[in-house]
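Participant: just a sequence and a predicted model for now, questions to come.
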Amino acid sequence: MEPLPVSYSKMKQTKLVLPPDTNHLDTIFGGKVLAFIDEIAALTAMKHSNAAVVTASIDSVDFLSSAKVGDALTLEAFVTRTGRSSMEVFVKVYADDLLQRKKELTTESFLTMVAVDQYGKPIPVPRVVPESEEEKRLYDTAPARKEHRKNRSLLR
């Protein structure tokens, strides 16, 4: 299987924050942001693997700031590293106040997605080749995050 550059499956999505998406403070519900993150991670992993995928874990979610009604949420995702059938996906979320021309990083998240066949059985995925400095740094630090996930699952 031929390795693929990160840029091959990198995705970007924009969503408008509407009143039903927000709490009593007019900021977006964290669960809504999580749903957007899971969706773009799945799309990115599907493009990389050319297969259906399932979410194996949402490894971390750091809410750094909030988005409010009227903001445009921009989600960016890419595969940072792959295993035999798994893909670690990094997602960044920005809030764009389009009227004030202000953009702020609101959320960062790592997810693990697994490529599956029509029976739900894991299937092999292509390796990923990092290109930018950020991609190389995340590629190099992925084994430590994988070890952390493994240790976390041993606590069950």
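Facilitator: Alright, I've got the coordinates. Computed from a predicted structure; not experimentally measured.
Participant: going forward, measure contacts and count neighbours with C-alpha atoms only.
Facilitator: Noted.
Participant: helices and strands around the host helix or strand of F78, which ones?
Facilitator: F78 belongs to strand 72-82 when assigned by DSSP states H and E. Packing partners of strand 72-82 (3 or more C-alpha pairs under 8 Å, 6 or more residues apart in numbering; DSSP states H and E): helix 6-9, strand 11-16, helix 30-49, strand 86-97, strand 128-129, helix 133-154.
Participant: now with 10 Å?
Facilitator: helix 6-9, strand 11-16, helix 30-49, strand 86-97, strand 102-116, strand 128-129, helix 133-154 (3 or more C-alpha pairs under 10 Å, 6 or more residues apart in numbering; DSSP states H and E).
Participant: if I look at the closest residue to E76 other than its chain neighbours, how far off is K146?
Facilitator: In space, and not counting its chain neighbours, E76 is closest to K12: 4.5 Å by C-alpha to C-alpha, 6 or more residues apart in numbering. Look at K12 and K146: by C-alpha to C-alpha, to the nearest Å, they are 25 Å apart.
Participant: can you get me a residue count around Q100?
Facilitator: Q100: 7 surrounding residues under other C-alpha atoms under 10 Å.
Participant: so who does the residue nearest to K47 when sequence neighbours are not counted touch?
Facilitator: Leaving aside its chain neighbours, K47 sits nearest to S9 (5.5 Å; criterion: C-alpha to C-alpha, 6+ apart). Contacts for S9 (C-alpha atoms under 10 Å, 6 or more residues apart in numbering) come out as L43, T44, A45, M46, K47, H48, S49, N50, A77, F78, V79, V128.
Participant: what about those residues, which one has the most neighbours?
Facilitator: Per-residue neighbour counts (other C-alpha under 10 Å) across those peak at V79, which has 34 neighbours.
Participant: residues contacting that one?
Facilitator: Contact analysis of V79 by C-alpha under 10 Å, 6+ apart lists 4-11, 41, 44-45, 47-48, 87-91, 110-113, 127-130, 135, 138-139.
Participant: adding another structure so you can compare the two:
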Amino acid sequence: MPTNLLDSYIENREMVQPNHANSLETAHGGNVVKWMDEVGGMAAMRFAGETCVTARMDRVDFKRPIEVGDTALIEAYVYAAGTSSVRVRVQTYRENPRTAETEQTADSYFIYVAIDEDRNTVEVPDLVVDSEREEQLRQQALAGENGDY
């Protein structure tokens, strides 16, 4: 079971189709939040080695839209862990599928709780941050969580 910050890193892509779009032909915010929650949950489960459920989501800052035909690239990693909870930063980017050009479109912070098969909370491992890159990511997440971004 990974306990390092970078070991929890997950990314996923969704091609934005017309059925994901609003009347402006851009990704509907609800779809983007759903994708963010799914990828964030995967990062939490990879870290915890347990099923994790969403306990809290801070605000989602939508910075720009994702057009139909572009790819939504969602990145998530664990940046802090409590006794049974895991804090995950989730960032979304618009990605041009032909050029791989990206620009950030949304940012949020989720908290997941690890549970067993009886849905009781279980302990998660301590987060290990032992590289300069991991510390940089952790500090960026902590600053953003407090609205300092």
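Facilitator: It's in. Since this is a predicted model, take the numbers as computed values, not measurements.
Participant: coming back round to it: so which bits of the strand holding F78 of the first structure are buried?
Facilitator: Judged by neighbour count using 16 or more other C-alpha atoms under 10 Å, the buried positions of strand 72-82 of the first structure are A72, L73, T74, L75, E76, A77, F78, V79, T80, R81, T82.
Participant: of those residues, closest to Q118 of the first structure?
Facilitator: Each of these was scored against Q118 of the first structure by C-alpha to C-alpha, and T82 proved nearest at 20.6 Å.
Participant: stretch 9-16 of the first structure aligns to what range in the second structure?
Facilitator: Aligning stretch 9-16 of the first structure against the second structure (TM-score structural alignment) gives residues 8-15.
Participant: picking that back up, could I get the helices and strands packed on strand 72-82 of the first structure as CSV with distance to N23 of the first structure?
Facilitator: Listed next are those as CSV, based on distance: least, C-alpha to C-alpha, whole Å:
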stretch, distance to N23 of the first structure
helix 6-9, 33
strand 11-16, 15
helix 30-49, 9
strand 86-97, 16
strand 102-116, 16
strand 128-129, 39
helix 133-154, 31
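Participant: and of the ones you listed, who's closest to I58 of the first structure?
Facilitator: Here strand 102-116 is closest among these (C-alpha to C-alpha), at 4.3 Å.
Participant: which strands or helices does the closest one pack on?
Facilitator: Where contact means 3+ C-alpha pairs under 10 Å, 6+ apart, strand 102-116 of the first structure is packed against helix 30-49, strand 52-63, strand 72-82, strand 86-97, helix 133-154.
Participant: just send the ones you listed back as TSV, with distance to L16 of the first structure too.
Facilitator: Listed next are those as TSV, based on distance: least, C-alpha to C-alpha, whole Å:
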stretch	distance to L16 of the first structure
helix 30-49	11
strand 52-63	18
strand 72-82	5
strand 86-97	9
helix 133-154	27
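Participant: distance from stretch 106-113 of the first structure to the second structure after superposition?
Facilitator: Following superposition, stretch 106-113 of the first structure is found to deviate from the second structure by 0.4 Å on average (mean C-alpha distance after the TM-score superposition for the first structure).
Participant: so which residue is smack in the middle of the first structure?
Facilitator: Closest residue to the average C-alpha location of the first structure: V91 at 3.3 Å, with C-alpha atoms, centre = their mean.
Participant: next, the contact list for the nearest residue to that one once chain neighbours are set aside, please.
Facilitator: Computed as C-alpha to C-alpha, 6+ apart, the closest residue to V91 of the first structure that is not its neighbour in sequence is A77, at 4.4 Å. Shown in contact with A77 of the first structure (C-alpha under 10 Å, 6+ apart): 6, 9-13, 37, 40-45, 89-93, 108-110.
Participant: and the contacts of stretch 118-134 of the first structure?
Facilitator: With C-alpha under 10 Å, 6+ apart as the test, stretch 118-134 of the first structure has contacts from 1-9, 45-46, 48-54, 78-87, 114-117, 135-140.
Participant: filter those residues down to the buried ones.
Facilitator: Using 16+ other C-alpha under 10 Å as the burial test, the contacts of stretch 118-134 of the first structure include 4-7, 9, 45-46, 48-49, 51-54, 78-82, 85-87, 114-116, 135-136, 138-139 as buried.
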